[in-house]
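> when you get a sec, could you give me coordinates for this:
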Amino acid sequence: MRSLLAVLLTLSPGAVLAQETPPAPEAPAAEEPPAAQEAAADADVDERVTSTEGKVSSIEEQLAEIKSALSPLTKLKFSGYVQARYQYETTREDNTGGFSRFTVRRSRLKATYTGDIAQFMLQLDASPTAVSLRDAEATLFIPGTKQDQALTLGQLKWPFGYESVQSSGDREFPERTRVVRAFLPDERDRGLRYSGKFGVFRVSGGVFDGNGITNPGSIGVDNDKEKDVLGRAGFDLKWISGGISGWFGHTIAKGPTDTNRRAYERSRLGADVQLYLDFLPVGATAIKGEYIRGTTFLYNGVEKFGRPASGWYGLVVQNLGISNAVAVRFDHFDPANGTPTLADANDPTKPAGTNATDTIGLTAIHYFGEHLKLSATYEHPMTAVVAEAKDPHDDLFTLQMQARF
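Below you'll find the predicted structure:
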């Protein structure tokens, strides 16, 4: 027993000391060498770069798809304009004519798609009474000419003169001159046209039905097998431009005194010039003129078969700053060359329908930016009279607002 107690006493202080002694600290983990740390960092950067490149590549693919889908739309252009009017015409001495009215003269919508070798163009006009086709053109740009030469087939403007080709949205006066309206009514026809640019020279010409698009005898379709050949050769030096135009053809029709249909000559010869000057401190000046003579034309809604006629106009436009302009125009039209001035056979107080008419017009224009313009125009026609015949009072005032895009 004494021996057991002695052993226990001997072991007890050691056990106590063992419990009180703190455990030895763990040895610190060995640090990785610098080369290993750099390798790990490079691997992390590579992983991030790879991830970023993948995202960029995905975005590029999406952008390429979007660009491919939108590419055709960049070649498609929509444009158009609306011409809204108020017009007042004086009443004639015999209480005929005269009006006061609001109207929408033109409301055009145009779509043009231009590719590398082809162009599509469609223009519609919506009037208060109907929607009509104005232009429908399919154009081939001749390869190797950088789109300077083209062939166009469809319903398009006659390549003749200056005013007939000029857009109604750009013209200073509300309507074209009397001579142009007679020889080139509605300015359009169905046919084939060639156009080319050769430095400062301009050439255009083609083959057309010849009857236009609103001729009473051929609306929508040609009324004979005759085709007309016409064209214009001109130049453009920026400050001055001009050209000469020719037209030769026939129309087969039944005139007022004909028993059967017969071929009537339909021809025109024209010359035009435009001069642009900038020497006045108030703004630029434009001077324009055109002369046309020919046979067979449309006058007062009636086609005059085989009758010779001629006319001309002169126009001066003066800009007043960048927002205003004034213009003066004088036009002369003789619907029966070689016929003397006469009185109407049924009413000697009226001029004959073959008498010449001069018209002087004045217009003032204000531009509300590039998309809106307001014009006020006064026109005074003067019909040649003889003896007791009187010039009819048919002065016309037109207030027009044009919006375009």
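
> when you work out contacts or count neighbours from here on, use the C-alpha atoms and nothing else.
Noted.

> spell out the residue ranges of the helices in the stretch 151-300 of the chain.
For the stretch 151-300 of the chain, applying DSSP state H, counting those that start in this stretch gives helices covering 178-183.

> report the contact partners of residue 243.
Residues counted as contacts of residue 243 (C-alpha atoms under 8 Å, 6 or more residues apart in numbering) are 161, 232, 233, 234, 235, 271, 272, 273.

> 10 Å instead?
Contacts for residue 243 (C-alpha atoms under 10 Å, 6 or more residues apart in numbering) come out as 160-162, 201-203, 232-236, 270-274, 290.

> same check on residue 159?
Residue 159 touches 165, 187-188, 193-195, 203-206, 230-233, 245-247, counting by C-alpha under 10 Å, 6+ apart.

> now with 8 Å, please.
For residue 159, the contact set (C-alpha under 8 Å, 6+ apart) comprises 165, 193, 204, 205, 206, 230, 231, 232.

> from the contacts of residue 243, list just the buried residues.
By neighbour count, with 16 or more other C-alpha atoms under 10 Å, the contacts of residue 243 hold 160-162, 202-203, 232-236, 270-274, 290 as buried.

> contact partners for the residue nearest to residue 113 when sequence neighbours are not counted?
Leaving out its chain neighbours, the residue that sits closest to residue 113 by C-alpha to C-alpha, 6 or more residues apart in numbering is residue 76, at 4.4 Å. Applying C-alpha under 8 Å, 6+ apart to residue 76 gives the contacts 111, 112, 113, 114.

> looking at the residues you listed, spot the one nearest residue 365.
The closest of these to residue 365 turns out to be residue 111 (C-alpha to C-alpha; 27.5 Å).

> can you tell me which residues contact the closest one?
Per C-alpha under 8 Å, 6+ apart, neighbours of residue 111: 76, 77, 78, 79, 120, 121, 122, 123.

> this one next, for a side-by-side:
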Amino acid sequence: MKRLHSIALIAAAIPLLSATALAQNAPPPDDADVEIPAEPAPPPPVSPRPAPPSSAAPEARPAPPAQAAPPAQAAPPTQAAPLPPSAPPTQAAQAAPAAKTEVEVLREELRATQRRLEALETRAVETPRTTAQAAQVPGKATQVPGKAEEPVVRPFLERLLVPGAFRLSAYVQAQYESHQDSEDQVLQGGALLNQDRFLVRRGRLRLDAAWQYTELGLELDGSTTRGPIFGVRRAEASLLLREEGWDGKPRLRGVRGEAVPRAMLTFGLSEIPFGFELVDSARERVFMERSTASLAFFPGEPDVGVRLAGGLGFFRYALAVLNGEPVDDRPSSPARDPNGAKDLVARLGADARATEALRVSGGVSALHGTGFHAGQDATKGAVQWRDLNENSAVDPGEVTALPGSAATPSQNFTRWAVGLDAQIRLRTPIGEAMLYGEAGIAQNLDRGLFVADPIASGVEVRHFFYYGAFVQEITRFGLAGFRVDHYNPNADFLDPRGGKLVPTAQGITTLSPVAGLVLPGRARLLFQYDAILDALTRDARGVPADLKNDRWTLRLQVEL
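All right, here's what the predicted structure looks like:
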């Protein structure tokens, strides 16, 4: 009888023990703690089967109907559960389905536990992968679920070889311009005088690449201003020390951005760090061209050399050693530096936010360089005939001998400039307003308008210049502005009048209102009128007078 009860208990406990063993042997994931009961739940009570009749027992008598046994309670693991009294076969058969139902419930719980373990294992595999991807961005903090955010600190070589980031940008400025002094004529030598035309002022494509300690910039430019041309406008190779928390993206170029590296050493074809307007990007500039003085001093914006620039807090600095021959698209511009002396350009300034809506910046710039006066070739003796009486015949006294001349050597001369610039930006309810200007003096620096050559003229030429501009955004979709600039190419100019030399101002003043429509980040349609006040012509009395040379320009700029 006891043996039969033991066999029944073992048969009911085998499925439970196997299920518990499977749950305990399942490996938990590395990053999660899973608790599994150390002891299985006690098996449900099993009704004992009736004892078989014994041969030694007396003859069985009809017994009264047996009552159902009360449910057995779970016993401690160290003690055997007491055997309940015998029950009829019909009640044992009814208890078996109940035991199977309890086993099925435990199996369902085991399946749910296995599904939870699989989900935890999947998350344990994906979490290190996400952490590794976030760690590829230098300076970016990595956050693991369930843990506090901590900065990623990697070895120097790993930060040095981190993958770089690239940005491709482009813009096209197509326009129509009309000049008051345009003529359908040709100058002596074949130069055209017509200036009423359509043209592509700039079509530029730029590639920027950035790594932790290096940057690369390459910009190509196409234009039809002086005929179809296409060439390199920027070619920069830089080493730099960045601020903490670099986002892994190429920084925005130009002086309008606030973030600058602590130190940046650049070799190649790059901008000249003099003042504000010269280094301001033509893509961001609202007015069609730079001021008159800037165009005269620097016919082209970039030059070849080396530049050290950066900032600490609000302080800004830039120091450059350049060839001294700005690269532009004029046919007469030199293809290479004509002398061994280099130009030294420096700018010291500040850039800070007084409030969240007000930003103030400015600086002092200086330039010291060496100009070049080309010598002349040697000439041979020659004979010259002048038809004085215009009879188309050689008469006595009309033939003259011209002696030859020796070659003259080339000479260098000194040039310099000093400038002061300031900018104020204010965020208003209708958009950002910007007031900025620049002023300064220079000597022998005009290389584009009235070329200064003290070797040829015999006197030093001094220049004076200033400009002021205001631009107001009208919501995000419009803008308006006004600029006044003045340039005196020769502050010591003397005009001969009646046999006397009279001091005369040669200043050129330009008033430029501008207005336009803006599609943020995509396009701008601008109209600008330039009223030019100068003394470049003479009236009937021979007195300098204003030349009628006003112009207007309609430009469409689309950018990528």
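
> follow-up on the earlier one: identify the residue of the second structure aligned to the residue nearest to residue 113 of the first structure.
Using TM-score structural alignment as the criterion, residue 76 of the first structure maps onto residue 166 of the second structure.

> its match and residue 133 of the second structure: what is the separation?
18 Å (C-alpha to C-alpha, to the nearest Å).

> can you give me the helices in the second structure?
Using DSSP state H, the helices assigned to the second structure run over residues 2-25, 89-135, 156-160, 292-297, 454-457.

> so which of those helices is nearest residue 532 of the second structure?
helix 292-297 (10.4 Å).

> average gap between that closest one and the first structure?
Mean deviation of helix 292-297 of the second structure relative to the first structure after superposition (mean C-alpha distance after the TM-score superposition for the first structure): 0.7 Å.

> and the contacts of that helix?
Contacts of helix 292-297 of the second structure (C-alpha under 8 Å, 6+ apart): 277-278, 445-450, 465-466, 485-487.

> what comes up buried for stretch 296-314 of the second structure?
For stretch 296-314 of the second structure, burial by neighbour count (16+ other C-alpha under 10 Å) applies to 296-311.

> and stretch 436-454 of the second structure, how far out from the chain's middle?
32 Å (C-alpha atoms, centre = their mean, to the nearest Å).

> show the end-to-end separation of that stretch, please.
Taking C-alpha to C-alpha as the criterion, the two ends of stretch 436-454 of the second structure lie 33 Å apart.

> in that stretch, what's buried?
For stretch 436-454 of the second structure, burial by neighbour count (16+ other C-alpha under 10 Å) applies to 436-448, 452-454.

> kindly report the same for stretch 308-326 of the first structure.
Applying 16+ other C-alpha under 10 Å to stretch 308-326 of the first structure flags 308-320, 324-326 as buried.

> what does stretch 149-166 of the first structure give?
Buried, per 16+ other C-alpha under 10 Å, within stretch 149-166 of the first structure: 149-164.

> and of those, the nearest to residue 369 of the first structure?
Closest to residue 369 of the first structure, out of all of those and judged by C-alpha to C-alpha, is residue 163, at 24.3 Å.

> the closest one contacts residue 172, correct?
No. Using C-alpha atoms under 8 Å as the test, residue 163 of the first structure is too far from residue 172 to be in contact (10.8 Å).

> rewinding a little: quick one: which of the buried ones among the contacts of residue 243 of the first structure is nearest to residue 225 of the first structure?
Nearest member of those to residue 225 of the first structure, counting by C-alpha to C-alpha, is residue 160, at 21.8 Å.

> tell me the counterpart of that closest one in the second structure.
In the second structure, the residue paired with residue 160 of the first structure is residue 274, using TM-score structural alignment.

> over to residue 208 of the first structure?
That one, residue 208 of the first structure, aligns with residue 322 by TM-score structural alignment.

> how deep is its match tucked in, by neighbour count?
24 (other C-alpha atoms under 10 Å).

> and what of residue 244 of the first structure?
20.

> do the same with residue 372 of the second structure
So residue 372 of the second structure, with other C-alpha under 10 Å, has 16 neighbours.

> now do the contacts for it.
338, 339, 410, 411, 412, 413.

> buried ones among those?
Of the contacts of residue 372 of the second structure, these count as buried by 16+ other C-alpha under 10 Å: 338, 339, 412.

> pretty sure the last one is touching residue 342, no?
No. Under the contact definition of C-alpha under 8 Å, residue 412 of the second structure does not touch residue 342, with a separation of 11.6 Å.

> so what sits against both of those two?
Common neighbours of residue 412 of the second structure and residue 342 (C-alpha under 8 Å, 6+ apart) are residue 370.
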